[in-house]
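[1] The following comprises the amino acid sequence and a computationally predicted model.
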Amino acid sequence: MSLITEFQWVPFKADAMSSPAGSELKKLVPEMRARPGLLHTFHGAPIEKPQSREFVHVWESESAYRDSKTLPVQAQASQLFRQLIDTSETAFAPFRAAVALDRPFAAVAAAPVVSLAFMMLGADVDVKAFEAAWTAATASVAESGSKPAGFVAGASGWAVEGKVFVVVSGWESVEANEAAHETTKAAFGAIRGFEKTVEVHHTSFSAPPQ
């Protein structure tokens, strides 16, 4: 039984948390944290869009994640979130992905900066070919004998719905991540042809009091 890591990015309106809907949402937080099967929750503001919020929920199983969608408190929270979302910038549309990561997210979230890359693949993409290209690329980087400067931890995996491959990596800084992109560009060049769209942003996470 593998853990499921749910990523949720919400672009909030400027006055979202001070609005009546924001106040009601805050009241639901204890009940949201107590949902069955929820192990950990992290949150942060994407550096590229500070008004937005990134929520990450780690579930004990896929069934726990799916069951959470049917809870009354989830329906209440979703209704309130809809009132708080900023829909004026289509480039920052809200999204959610539930992912079976190959390593625990907590080690990545502990880094000062986390890079989150969501690769949306075309419907006709050969998944096995993509995985072979990804394995070859990561092996090539590993063979260099040393990890990129500033790298803390990483994880990757497929979303449970749709052809979405997610890569999360922890870094000492955004600059360290960008420098690593330059040095590994050749190794990962082979996977570029598989991507339909890619969403990448950086977030500093904190875990709320339990």
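    Great, that's in hand. Nothing here was measured: the structure is a model prediction, and the numbers come from that model.
[2] going forward, measure contacts and count neighbours with C-alpha atoms only.
    Noted.
[3] what comes into contact with stretch 74-81?
    Contacts to stretch 74-81, defined as C-alpha atoms under 8 Å, 6 or more residues apart in numbering, come from residues A21, G22, E24, L25, L28, M32, S68, K69.
[4] burial of the second one, as a residue count?
    I take that to be G22. Using other C-alpha atoms under 10 Å, G22 has 17 neighbouring residues.
[5] Which helix or strand contains it?
    helix 20-33 (DSSP states H and E).
[6] Could you list the buried residues of that helix?
    Residues A21, G22, L25, M32, R33 are the ones in helix 20-33 that count as buried (16 or more other C-alpha atoms under 10 Å).
[7] Report all helices and strands that it contacts.
    helix 72-84 (3 or more C-alpha pairs under 8 Å, 6 or more residues apart in numbering; DSSP states H and E).
[8] in the helix or strand just after the helix it packs on, what counts as buried?
    As assigned by DSSP H and E, the chain's next helix or strand after helix 72-84 is strand 95-101. For strand 95-101, a neighbour-count test (16+ other C-alpha under 10 Å) marks A97, A98, V99, A100, L101 as buried.
[9] take the one below as the second:
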Amino acid sequence: MKRLFKHLYFGIFNRVFKLKFDRIIGDLDPLVPVYLVDIDNTLADTWPSLCGRVYGNERDRYRSLSVFLGMRKLIVHQRTMAKVIFISARSYLNYQVTKRWLESCGLGGCDLILVAKAADKMYYLKTLVSREITVVYIDDLSYNHEHGELKLYHEMILELKDLPVTYLGLEEIELINSNCEPNRV
């Protein structure tokens, strides 16, 4: 029964976010580029929050995250000329806390899509590409930092190389963020 409920839960929220995304991009001017931006370890200094410190719950941990000022500055600048959509592999239950965190960082007003796992982001990228929208995808596509061995989603990175998108990955993100220290919010 629990497995059925979980499957139903993920299916419903997955569909809700796909419908929301269709609505978001349905009104876009095809000449306006879309910046699809990851949150964890791209905009938010997330991985240190997974080490050692104990939080009351996941929402408290998300509220405590520092923002990378370099990435924030880039997004603030780009959203004057492009559509910015944040996309993150987080529990659907964390939508509101994620939205409020973005607002606290001065990034309110941008759309937010949550997915169950990193690979689910490909659907959104491919949807934009299929509509011939110019896409800049910013995502470190990394995991496992907290265990001392950074790993990359190599299959996704290879798949991205076959898509007509501008991809800013781990190296570019580190360069953008290297000039500014994370800022506690």
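    Nice, I can see it. All figures in this text were calculated on a predicted structure; none of them were measured in a lab.
[10] Could you tell me the TM-score of the two chains?
    Overlay of the two chains. TM-score (TM-score structural alignment, normalised by the length of the second structure): 0.25; 87 aligned residues with a C-alpha RMSD of 5.8 Å.
[11] returning to that earlier point: would you mind giving the contacts of stretch 74-81 of the first structure as TSV with distance to A155 of the first structure added?
    Rendered in TSV, the data for the contacts of stretch 74-81 of the first structure read as follows (distance: C-alpha to C-alpha, whole Å):
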residue	distance to A155 of the first structure
A21	35
G22	32
E24	34
L25	31
L28	30
M32	26
S68	24
K69	25
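[12] Return the angle between stretch directions for the helix holding G22 of the first structure and helix 72-84.
    Orientation of helix 20-33 of the first structure against helix 72-84 (axes from the mean of the first three to the mean of the last three C-alpha atoms, to 10 degrees) gives an angle of 150 degrees.
[13] what residues does whichever helix or strand comes after helix 20-33 of the first structure touch?
    The helix or strand immediately downstream of helix 20-33 of the first structure is strand 38-46, counting by DSSP H and E. Identification of contacts with strand 38-46 of the first structure by C-alpha under 8 Å, 6+ apart yields 33, 51-60, 64-65, 109, 201-208.
[14] gap between the nearest residue to N177 of the second structure once chain neighbours are set aside and Q96 of the second structure?
    Spatial nearest neighbour of N177 of the second structure, excluding adjacent residues (C-alpha to C-alpha, 6 or more residues apart in numbering): G70 at 4.5 Å. Using C-alpha to C-alpha, to the nearest Å, G70 of the second structure is found at 24 Å from Q96 of the second structure.
[15] try K121 of the second structure
    Here K121 of the second structure is placed at a distance of 19 Å from Q96 of the second structure (C-alpha to C-alpha).
[16] and the two? which has more neighbours close in?
    Shown here are K121 of the second structure and Q96; by other C-alpha under 10 Å, K121 has more neighbours (19 against 12).
[17] Checking my notes, the more buried one in a helix, right?
    Yes - counting by DSSP: H, G, I helix; E, B strand; the rest coil, one finds K121 of the second structure located in a helix.
[18] Sounds good, over and out.
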